[in-house]
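*Asks:* sequence-free structure coming up:
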């Protein structure tokens, strides 16, 4: 098994799987409605993709030569947990200084980026009602942030 230089990606063999030493994860509060889970996940991962170019793969192209946008180079794992699990994960991701994106309950009442940012800015860190959190980093560090969460069904 070889590692692509500077990427942290084990390229495997032609027949073997590609393995990553990093993880992209989304943690959602378990009491969200289905539409909220989808919305929160989409918003959160967009934050990681725009801030961390190393998580983005190459553009796609079908057999007819039609091109498609690049996507993440690795899977996104989605977890769920209680409000307390989210609060603890938020504190851990901050203490570990890992790249993260946050979605608070206040954002369901806004309709644009400016108002979203103002809603987060208006609340002290400890008072944020976090309903979603995305994190990227070394697998072990991300696992520690997500302690107590379970895979989304």
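*Replies:* Cool, got the structure. On a predicted model such as this, the values are computed, not experimentally measured, just so you know. Residues are numbered from 1 along each chain as shown.
*Asks:* contacts and neighbour counts: CA atoms only from here.
*Replies:* Fine.
*Asks:* which secondary structure element is home to the residue nearest the centre of the chain?
*Replies:* Centroid-nearest residue in the chain, with CA atoms, centre = their mean: residue 134, separated by 3.1 Å. Assessed by DSSP states H and E, residue 134 sits inside strand 130-138.
*Asks:* could you pull out the buried residues of that strand?
*Replies:* 130-137 (16 or more other CA atoms under 10 Å).
*Asks:* reformat those into TSV and put distance to residue 62 next to each item.
*Replies:* Output for the buried residues of strand 130-138, formatted as TSV (distance: CA to CA, whole Å):
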residue	distance to residue 62
130	39
131	37
132	34
133	33
134	30
135	31
136	29
137	31
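*Asks:* ranges for the helices of the protein?
*Replies:* Assigned by DSSP state H, the chain shows helices spanning 34-51, 83-95, 113-121, 139-145.
*Asks:* let's bring in a second one:
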């Protein structure tokens, strides 16, 4: 087999994953904030749950590209109260969670980001986004009341 040729998919049916990767964003964010928060949040999942990362990519010319998640990332939105509720549900289920708080829009580096989160008790976090991974049914229960991002 040519080293640049990838094998054909084994099935034409879409895969159904037993787990779900989801991002929940506060619905009042500006478009640039939604994109920025989503990017930051999912980076945490990839490092905490390395099996979520697939194999590296390559194009037909053999140019290598970085690996990505092996399954889709679903993006949802809801108000601040829903984010707080979902956060509590995720913690109660011991799911891996990444958080982004409103204070992080005013910091410019990882050290200050971590200090801003550490300065606030769990129940008082001003959440603008969270990302989580876990069994499909558990993630669905955490996100109950959220709607898919438009």
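*Replies:* Yep, it's here. None of the values given here were measured: they were computed from a predicted structure.
*Asks:* if we can go back for a sec, what sits against the counterpart of the residue nearest to the centre of the first structure in the second structure?
*Replies:* By TM-score structural alignment, residue 134 of the first structure lines up with residue 131 in the second structure. Contacts for residue 131 of the second structure (CA atoms under 8 Å, 6 or more residues apart in numbering) come out as 21-24, 38, 41-42, 45, 97-99.
*Asks:* by neighbours, which of these wins?
*Replies:* Highest neighbour count within the contacts of residue 131 of the second structure: residue 24, with 31 neighbours (other CA atoms under 10 Å).
*Asks:* how about that one, what's its partner in the first structure?
*Replies:* Aligned partner of residue 24 of the second structure by TM-score structural alignment: residue 27.
*Asks:* what about the aligned residue in the second structure for residue 84 of the first structure, distance to residue 146 of the second structure?
*Replies:* Using TM-score structural alignment, the equivalent of residue 84 of the first structure in the second structure is residue 81. When distance is defined by CA to CA, to the nearest Å, residue 81 of the second structure is 11 Å away from residue 146 of the second structure.
*Asks:* how many neighbouring residues does the counterpart of residue 61 of the second structure in the first structure have?
*Replies:* The equivalent of residue 61 of the second structure in the first structure is residue 64 (alignment by TM-score structural alignment). Neighbour count for residue 64 of the first structure, taken as other CA under 10 Å: 6.
*Asks:* swap in the one 10 residues further on?
*Replies:* Residue neighbour count, defined by other CA under 10 Å, stands at 16 for residue 74 of the first structure.
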